[in-house]
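*Asks:* Build the 3D model from these lines:
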Amino acid sequence: MTEVQTVKSSTISFFDLPIEIIEQILPEIEHHRDLINFACTSQLSSQLVIPHHTEYRILRLGTSSSAHIWTHLARRPDLACNIREIDIELHAARPPREPSALIEDVDFEERTWEVREDEIARALGYMRRLKSFAWEHRSLSPTFPGPNERHFAPVVLDTLQKIGTVEHLYLDMDHWFKFNEPIEECGLWRMSQLHSLALRGTYEAEDWPSRSTRNAMVLVNWLNSLTSLEVLRLPWGMFEEHQTLLFFPKLRYLNIQYTESTAVVLDFLERHPTLQDLTWYSNWNFPAPSQLPSNFLPELRRFEGRYDFFEVLASRTEINGDLIPIRKFESLILHWMDEDDYFDKLCACPGIDHQALRILSLANDYWNIHELAVAFPMIEELYLPPGPVFDFESFLSGIEQFKHLKILYRSLVWTDLAIETGGVPADLQDPELQSIVNERIQALARRCPSLTQIGHPKATDWYIEIYREESGQISSRNEFVFQRPLCSRFEMDSYWLWDP
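*Replies:* As a prediction, the model looks like this:
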């Protein structure tokens, strides 16, 4: 036998491996598109991947229809172990994502509205690759609906703490801290591996006052154990009095809910120079530029809040002989702009790198599309409210100057058509209106070669997606579709999760 024949005969195909080994390899494929690409290579690979892996990466469930899902996952540890992300929503505002092909083990007669405590604990316990967990149950007690309104928050959090893999945690519910007594025993306070943390909802001051030493120090000690934390959103009042005790060495994103303690916030910000993204709607007592140190938030790239505070951040004031450096903002979402000349000052602002800005959203209805294109030519996402005067042809001549524009939000394109917002229909019923919409989409797509999404004319959360042929021409097969963006709660680059 020749050497070539020897090598050929010893070559082992991936599918020659024992199925146990293959099933250890496939879960390591993280991205859905990679799973699909692998599934498309052969019929055998398709049988291995679909639906055992393609439908068992992300679960997006409504609380009123999830009981049979938990029953199914509690019975199938081989499938539950592939789950990476769980998103439980009270109102299921976004499209659900749940397995549809392999729930035959839960007969229709078995299905019930009530989630069993042992099943949810067992199912979560199998999810040893779970990274992200979000639970939105605002305005109701944190329970899964059922005849007995069982209180499952302790079970859920204790199980998540035991599996020890969750890095991104989002809880949005009222009275979320009243889970266990004594408070130290709740699994939440023992989860020290978190990279992202958002706790939203109301709480009773008499139950959890910041001046209550025992509860406050439990919170402070737990937060300080999160040394890998990069993203933080907390009710500020819960740790305001103890914020000087807190330090997060890797903090990149901070969302500060309303507070009157501007000085306290500034002190916290100054001690976290790693911050890149800040959401803070400061009150009227914002500081003068001279009150900030020259190296205040040197890494800040994204800001959402009052225009007044943006002016402070973008000031070129000289402090102790040092000129505040130019800020390279990539995203600005500015609100409460009461000055008539704010737009002119923004466009001419000397304290920011105009070439760096990629995302811009303004709340004031005074703007000029042509001036904006000259001031910020690299913008990729643009949201402007309807202006006092709107002419589509003039707008089109201005918008085409944004050579890198990818997303154009709803209010800009349809502002003169008086289209009522609301539910999203399958199509626009009025043929004349539909014709206008089509013409505008075509015109925008031709003038803006990078444009991929336009805000839907009838709903703020939906977009029209533009398809182009490989030649760059707009597809005649399917010019646009109506769809809601299927973004993840934990896409950390976009921070979709942290929008108010």
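
*Asks:* all contacts plus neighbour counts: C-alpha atoms, from now on.
*Replies:* Fine.

*Asks:* got the buried residues for the longest helix anywhere in the chain?
*Replies:* What stands out as the longest helix in the chain, according to DSSP state H, is helix 431-447. In terms of neighbour count (16 or more other CA atoms under 10 Å), helix 431-447 has its buried residues at 437, 440-442, 444-445, 447.

*Asks:* What's the local residue count around the residue nearest to residue 98 when sequence neighbours are not counted?
*Replies:* Once flanking residues are discounted, residue 98 sits nearest to residue 59: 5.2 Å by CA to CA, 6 or more residues apart in numbering. Neighbours of residue 59 under the rule other CA atoms under 10 Å: 19.

*Asks:* doesn't residue 462 make contact with residue 483?
*Replies:* Yes: applying CA atoms under 8 Å, one finds residue 483 in contact with residue 462, separated by 5.6 Å.

*Asks:* circling back to that earlier point, ok, now which ones touch the residue nearest to residue 98?
*Replies:* 83, 85-87, 96-99 (CA atoms under 8 Å, 6 or more residues apart in numbering).

*Asks:* Among those, which one lies nearest to residue 10?
*Replies:* residue 83 (35.8 Å; CA to CA).

*Asks:* Could you look up the SS state of that closest one?
*Replies:* coil (DSSP: H, G, I helix; E, B strand; the rest coil).

*Asks:* How about it, nearest residue that isn't a chain neighbour?
*Replies:* Closest to residue 83 by CA to CA, 6+ apart is residue 57, at 4.4 Å.

*Asks:* want to put them side by side, so please do this one too:
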Amino acid sequence: MLILYLPPEIIDQIVFLVEKPRDLLALALTCSTLSNVVIPYHIDYRDIRSPLRSNLWDHLIHRNDLANRISRLFVHDDPELHGLIPFPRLVDRNEDYENESKDRILLRVCDALSLMKNLVSLDWELEPPLSELNPETTILVENVWPTIKSSTSLRHLHLPYPAPWIRKYNVLSNPLWLIANLTSLTLDNIPPPLYPFPPAPCIASLLRHSPRLEKLCLNATSSLGTLPDIPLPCLRRLIFRTCIRDQEPLSLSPCPSLSRFLETHPSLESVEWLDSFPALLDDHTLPSLRHIYGRDSRNGVENILNTSLHQRRPIESLGQLRLSPMLFAALSNIQPHSLRKVDISHFPTIEDIVRLADMFPAITWLRVPAIDYRNEFSAVTTRTILTAEWPDALSRFQDLEVFHGVSFFLEPTQCEENLHRAEYLHSICPRLREVDHWDNESSAILELFPIDVPGGACVDAPGFRMALKERDIEDLDDRYAWREPFD
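*Replies:* Got it, this is the predicted structure:
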């Protein structure tokens, strides 16, 4: 029987079982009948990003069938995002709630959350954050946290740490610290350990209730002091950031709790840190490690790579590397053909890029800082580097597909010259498909690819035809952003 001959409610249930947005879109494109069901009632409700002050909540309270279809919910307080990010077209946009108290709005949000029986991911990022609510309010303890805790389908949770100076938010009986069965947890604005109510016991309680956690991200306002020593046998990814205040000196010593945490979680495949960094680890630590992103100026990456495993590590990606003789010695502990993705923050000379290519010929993704290397005051290199020096270095990366950081192209009006430059890059890196645009401040990058059909803006070359395509990027920060290995 054709699906279109089924009753509408059966069609609706079948569509509900399709989880991935791209599969939903493919289904919607088959015919207008399915499009009229899939797009407004399913695609629009799987992934929602809404401001806190919105009539979305009343809409969902009255349409619990649509609330049931929400899988991912992002709550924010940025009015500039309203209308630019996913939001159901069936909901009228108005500003009737601008003058309403945050407590009353939160009560409606709780009512709507309680109807989302299939909610998998909840990201809660508000400005001002929840910690700036009236200290006497009971909305968080009596409504918000219990509602989130009661969601049996929730697996990913992203929250700001609530009011560290208020005792009732920090007692272990608070429903927030009893949320269970998560596979991904992100906590922002974690207070220092010397507050009247230190965060460590509360975070430890959260971790104990989610023993099958796979991803943990902790963003602290200063040195966290200690990581909860909780066994998480399924943990694959750790992100540990400490945002040092301007008046606080940067620590030049490694973080013992981070080192201990890494040594006691052999299942980790990806490790990222900011400011804090691990010490030299025990032998045979992190046998499953594949991705390292160490944003510090010390030797945290070297400390991990120099751990003895009696064999080279199969590392696939490295982020924010500061190339140096000490680092190259540590990089020799990586399998030459395993490394595919490298993000460099500092390199003394272009010869260091060449040496990297010779050590790891299978690199497909490379980023260097997007600056003018002819400027002798640049802190990224120890000497000026001309644009003409890059092609010889890039020609060593025969598997390179993506290269960010050096502007090879002119303004779009000079299309013919750009095509010749693309043709040349393709000749030295035959797999290259994405490079920087002509301007470091542009919100676009350039894709280059050979085409088999005539037409369009292209030039002839022996054996292939080259074309250029400009791709816009909404967020300039995403242009050079590290692409997370598991996302």
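
*Asks:* circling back: any idea whether the residue nearest to residue 98 of the first structure is helix, strand or coil?
*Replies:* Relying on three-state DSSP, one would call residue 59 of the first structure strand.

*Asks:* Now which residue in the second structure aligns to it?
*Replies:* Applying TM-score structural alignment, one finds that residue 59 of the first structure aligns to residue 48 in the second structure.

*Asks:* Can you tell me, leaving aside adjacent residues, what's nearest to residue 298 of the first structure?
*Replies:* That would be residue 273: by CA to CA, 6+ apart, it lies 6.3 Å from residue 298 of the first structure.

*Asks:* in what helix or strand does whichever residue in the second structure pairs up with the one you found lie?
*Replies:* Aligned by TM-score structural alignment, residue 273 of the first structure pairs with residue 266 of the second structure. Per DSSP states H and E, residue 266 of the second structure falls between elements, in no helix or strand.

*Asks:* ok, residue 266 of the second structure to residue 231 of the second structure distance?
*Replies:* Using CA to CA, to the nearest Å, residue 266 of the second structure is found at 10 Å from residue 231 of the second structure.

*Asks:* what do you get for residue 170 of the second structure?
*Replies:* For residue 170 of the second structure relative to residue 231 of the second structure (CA to CA), the value is 22 Å.

*Asks:* Of these two, which one has the most company?
*Replies:* A count of neighbours by other CA under 10 Å puts residue 170 above the other of residue 170 of the second structure and residue 231, at 22 against 15.

*Asks:* Checking the corresponding residue of the second structure for residue 379 of the first structure next. Helix, strand or coil?
*Replies:* In the second structure, residue 379 of the first structure lines up with residue 363, judged by TM-score structural alignment. Three-state assignment for residue 363 of the second structure (three-state DSSP): coil.

*Asks:* Residue 363 of the second structure contacts residue 357, correct?
*Replies:* Yes: look at residue 363 of the second structure against residue 357 with CA under 8 Å: they come within range, at 7.5 Å.

*Asks:* Overlap in contacts, these two.
*Replies:* Joint contacts of residue 363 of the second structure and residue 357 (CA under 8 Å, 6+ apart) are residue 397.

*Asks:* which one of these two has more residues nearby?
*Replies:* residue 363 (25 against 20).

*Asks:* May I have the residues that are in contact with that one?
*Replies:* Contacts for residue 363 of the second structure (CA under 8 Å, 6+ apart) come out as 337, 339-342, 357, 397, 399-400.

*Asks:* taking those residues one by one, which sit in helices?
*Replies:* residue 357.

*Asks:* Let me have the contacts of residue 363 of the second structure in CSV, adding distance to residue 158 of the second structure as columns.
*Replies:* Formatted as CSV, these follow (distance: CA to CA, whole Å):
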residue, distance to residue 158 of the second structure
337, 36
339, 31
340, 30
341, 27
342, 28
357, 38
397, 38
399, 37
400, 35
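
*Asks:* Using ChimeraX, define a selection of the buried residues within the contacts of residue 363 of the second structure.
*Replies:* Applying 16+ other CA under 10 Å to the contacts of residue 363 of the second structure, the buried members can be selected in ChimeraX as follows:
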select :339,340,341,342,357,397,399,400
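
*Asks:* ok, of the contacts of residue 363 of the second structure, which one's closest to residue 283 of the second structure?
*Replies:* residue 339 (21.7 Å).

*Asks:* The aligned residue in the second structure for residue 327 of the first structure - how many residues pack around it?
*Replies:* Counting by TM-score structural alignment, residue 327 of the first structure lines up with residue 313 in the second structure. Residues near residue 313 of the second structure, counting by other CA under 10 Å, number 24.

*Asks:* Could you check how many residues crowd around residue 1 of the second structure?
*Replies:* The number of residues near residue 1 of the second structure, taken as other CA under 10 Å, comes to 5.

*Asks:* Distance check, it against residue 7 of the second structure.
*Replies:* 12 Å.

*Asks:* And for residue 427 of the second structure?
*Replies:* 57 Å.

*Asks:* Map residue 189 of the second structure onto the first structure.
*Replies:* Using TM-score structural alignment, residue 189 of the second structure pairs with residue 201 in the first structure.

*Asks:* now for residue 207 of the second structure: what does it line up with in the first structure?
*Replies:* By TM-score structural alignment, residue 207 of the second structure lines up with residue 223.

*Asks:* Leaving out sequence neighbours, find the closest residue to its match.
*Replies:* In space, residue 223 of the first structure is closest to residue 246, 7.3 Å off (CA to CA, 6+ apart).

*Asks:* dump the residue contacts of that neighbour.
*Replies:* By CA under 8 Å, 6+ apart, the neighbours of residue 246 of the first structure are 220, 223-224.

*Asks:* Please convert these to TSV, extending it with neighbour count and secondary structure.
*Replies:* Shown next, in TSV, are those (neighbours: other CA atoms under 10 Å; DSSP: H, G, I helix; E, B strand; the rest coil):
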residue	neighbour count	secondary structure
220	17	helix
223	23	helix
224	16	helix
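
*Asks:* What ranges does the stretch 301-450 of the first structure have for its strands?
*Replies:* 302-306, 318-319, 322-323, 331-335, 359-362, 381-383, 407-408 (DSSP state E, counting those that start in this stretch).

*Asks:* May I see those arranged in JSON lines, with distance to residue 63 of the first structure as well?
*Replies:* Below are the strands of the stretch 301-450 of the first structure laid out as JSON lines (distance: least, CA to CA, whole Å):
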{"stretch": "strand 302-306", "distance to residue 63 of the first structure": "31"}
{"stretch": "strand 318-319", "distance to residue 63 of the first structure": "54"}
{"stretch": "strand 322-323", "distance to residue 63 of the first structure": "54"}
{"stretch": "strand 331-335", "distance to residue 63 of the first structure": "32"}
{"stretch": "strand 359-362", "distance to residue 63 of the first structure": "33"}
{"stretch": "strand 381-383", "distance to residue 63 of the first structure": "33"}
{"stretch": "strand 407-408", "distance to residue 63 of the first structure": "32"}
